[in-house]
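Peer 1: dropping a prediction and its sequence here:
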Amino acid sequence: MQRIRFELDRDHVELNQLLKLAGLCDSGGMGKAIVASGAVCVDGEVELRKTCKIRAGQTVRLDDLEIEVVAAG
């Protein structure tokens, strides 16, 4: 499984925007479509809320890719 470490420089990021910022899609709209398809898990649970707030300490998974969200600094 491939892992990405994403440094969060604010309180939270919306799930669809995280997918874009991590380079997994080209736009927030595409990120929303990926989330709506049921392909994204947050902390081991399927997440269908496109603008779910992701905070440091959470893990997002899409297919065989895992994004570890950590606080910047």
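Peer 2: Now that the structure is in, tell me what you want to look at. Residues are numbered from 1 along each chain as shown.
Peer 1: contacts, neighbours, all on C-alpha from now
Peer 2: Noted.
Peer 1: what packs against the longest helix belonging to the chain?
Peer 2: When secondary structure is assigned using DSSP state H, the longest helix within the chain turns out to be helix 28-36. Counting contacts by 3 or more Cα pairs under 8 Å, 6 or more residues apart in numbering; DSSP states H and E, helix 28-36 is packed against helix 15-21.
Peer 1: included below, for side-by-side comparison, is a second structure:
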Amino acid sequence: MIKVQIQTEYITLGQFLKKADLIDSGGQAKFFLEEVKILVNQETENRRGRKLYKGDQVQVVGFDSYEIV
């Protein structure tokens, strides 16, 4: 599991995708979420504005698993 460190209280799913180098720009988040299944704490998620907090686990199917720290 890859650890993604944040300095704020939370990060949005769209920001996370960019920080994890899964997309190049925030504008790509919408299309990425339409094409790739993402699980946040074992639940399917497709909202780029979903807030991720420390301790949340994100699985990007076909890529990797991540933990927000």
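Peer 2: All right, it came through fine. Keep in mind that what you see is a predicted model, and the values were worked out from it rather than measured.
Peer 1: before we move on, back to that, residues in the second structure aligned with the longest helix of the first structure?
Peer 2: Under TM-score structural alignment, the counterpart of helix 28-36 of the first structure in the second structure spans residues 26-34.
Peer 1: surely residue 24 of the second structure meets residue 14?
Peer 2: No - with contacts counted by Cα atoms under 8 Å, residue 24 of the second structure stays clear of residue 14, the gap being 10.9 Å.
Peer 1: more neighbours: these two, which one.
Peer 2: residue 14 (25 against 12; other Cα atoms under 10 Å).
Peer 1: residue in the first structure paired with that one?
Peer 2: With the correspondence set by TM-score structural alignment, residue 14 of the second structure lines up against residue 16 in the first structure.
Peer 1: residues near the residue nearest to its match when sequence neighbours are not counted, how many?
Peer 2: Spatially, and ignoring its direct neighbours in sequence, residue 16 of the first structure is nearest to residue 31 (4.4 Å; Cα to Cα, 6 or more residues apart in numbering). Residues lying near residue 31 of the first structure (other Cα under 10 Å) number 22.
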